[in-house]
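K.L.:
Please work out how this folds:
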Amino acid sequence: MTQPFSSADGTRVAHEVVTYVVVADEPPVSLPAELRYDSADPYAVCLSLGVTSTGTVEWVFARSLLSEGLRRPAGAGDVLVTPPHHCHRHSVRIVLRSRVGIAVLDIATTSVVAFLKKTDMLVRPGTEGLHIDLDRVVAELVAGSE
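P.N.:
Now for the predicted structure:
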């Protein structure tokens, strides 16, 4: 397995990971992915699946959901996160649901923990509201209603 690459520029974190797509009665299939965080959107993380040459699929969900999912099953609806257990001891399981179907992904727990530590250094959990540019949000809302 390749070591995850991570970068941070002071406002963003990008962490390359390998996901394993779980298919019933088949061996897991590895898929390159990237976990991203931007302090401009402090409550959210992005999971980008695939590589640029073949296209990517992106899922945006709460950073707190990913963090909580390290300790206990978390989420409802489109994104569910479950902690390591006897079936997948060294990975966090993320279940993604859409109108098209369901994808079950495993990501190494160490990679998820490393990513979250970097995001916590940018924006401490519980302080996200201090990082939102309310003037920008209001301007976008007003522009969208015209």
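K.L.:
use CA for all of it now, contacts and neighbours both
P.N.:
Noted.
K.L.:
helices or strands up against the longest helix seen in the chain?
P.N.:
What stands out as the longest helix in the chain, according to DSSP state H, is helix 109-122. Where contact means 3 or more CA pairs under 8 Å, 6 or more residues apart in numbering; DSSP states H and E, helix 109-122 is packed against strand 12-21, strand 91-97.
K.L.:
May I see those strands arranged in a markdown table, with distance to residue 135 and mean neighbour count as well?
P.N.:
Formatted as a markdown table, those follow (distance: least, CA to CA, whole Å; neighbours: other CA atoms under 10 Å):
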| stretch | distance to residue 135 | mean neighbour count |
| --- | --- | --- |
| strand 12-21 | 21 | 21 |
| strand 91-97 | 33 | 21 |
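K.L.:
of all these, which lies closest to residue 122?
P.N.:
The minimum distance between residue 122 and the helices and strands packed on helix 109-122 falls on strand 12-21, with 7.8 Å, by CA to CA.
K.L.:
could you give the angle of the closest one to helix 109-122?
P.N.:
Counting by axes from the mean of the first three to the mean of the last three CA atoms, to 10 degrees, strand 12-21 lies at 160 degrees to helix 109-122.
K.L.:
Would you do the same for the sequence below? I want to compare the two.
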Amino acid sequence: MSTVIDQAVQARLIASAPKDRAVPAQLRYVPSDPFAVHIAFPPMASLDGADVAWAFARELLACGLISPAGGGDVHVWPCGPDRTVLEFHAPEGIAMVQIDTAELRRFLARSYALVPAGMETAHLDMDTDLTALLDSSP
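P.N.:
Next up is the predicted model:
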């Protein structure tokens, strides 16, 4: 049986107009995808009214709690002692949210309790993943 960590958090969507607003978000960690963390936002948080989900490196989130991190579609950095900014880049534009740093630390601690840092590869099922990849090829 695989344990999945789901944690609801309150995010503050940073906007230039009309104003910042609070939106619920859901953090998720799945040991079968041990290098990644997932965050999902409800339709009310998007411009087109659709659910929005992102996956990015667990290590990126951990590093971003301490100092600015990221170089691709996701950037993370501390914003004072109590908040952390997550910035998401998409073809439609950039979205930035602030989340309580203590909530993110709690989420990461729970993920490391399931899969310690450096032990991620022990949780990968390479045979199943390879079979799925080969079965999906034309």
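K.L.:
about what we covered before: now distance to residue 136 of the first structure too, for the helices and strands packed on helix 109-122 of the first structure, in a markdown table please.
P.N.:
Formatted as a markdown table, these follow (distance: least, CA to CA, whole Å):
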| stretch | distance to residue 136 of the first structure |
| --- | --- |
| strand 12-21 | 18 |
| strand 91-97 | 30 |
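K.L.:
how much space is there between residue 90 of the second structure and residue 36 of the second structure?
P.N.:
Distance of residue 90 of the second structure to residue 36 of the second structure, computed by CA to CA, to the nearest Å: 18 Å.
K.L.:
the more surrounded of the two?
P.N.:
More neighbours surround residue 36 than the other of residue 90 of the second structure and residue 36, with 19 against 9 (other CA atoms under 10 Å).
K.L.:
which position in the first structure aligns with the more buried one?
P.N.:
Aligning on TM-score structural alignment places residue 36 of the second structure opposite residue 44 in the first structure.
K.L.:
thought its match was touching residue 65?
P.N.:
No. Residue 44 of the first structure is beyond contact range of residue 65, at 9.2 Å (criterion: CA atoms under 8 Å).
K.L.:
Show me where the second structure has its helices.
P.N.:
Taking DSSP H, the helices of the second structure run over residues 58-64, 101-114, 126-136.
K.L.:
Packed most tightly, which of those would that be?
P.N.:
Counting by mean count of other CA atoms under 10 Å, helix 58-64 has the highest mean neighbour count of the helices of the second structure, with a mean of 19.
K.L.:
Residue range in the first structure corresponding to that helix, please.
P.N.:
Helix 58-64 of the second structure corresponds to residues 63-69 of the first structure when matched by TM-score structural alignment.
K.L.:
Would you mind pulling the contact partners of the matching stretch?
P.N.:
Residues from elsewhere that reach stretch 63-69 of the first structure, judged by CA atoms under 8 Å, 6 or more residues apart in numbering: 43, 44, 45, 74, 75, 80, 81, 82, 83, 92, 116, 125.
K.L.:
among these, who's most crowded?
P.N.:
residue 92 (27 neighbours).
K.L.:
Which residue in the second structure aligns with that residue?
P.N.:
Under the alignment (TM-score structural alignment), residue 92 of the first structure pairs with residue 84 in the second structure.
K.L.:
Enumerate every residue touching that match.
P.N.:
Taking CA under 8 Å, 6+ apart, one finds 64, 65, 76, 77, 78, 98, 99, 100, 101 in contact with residue 84 of the second structure.
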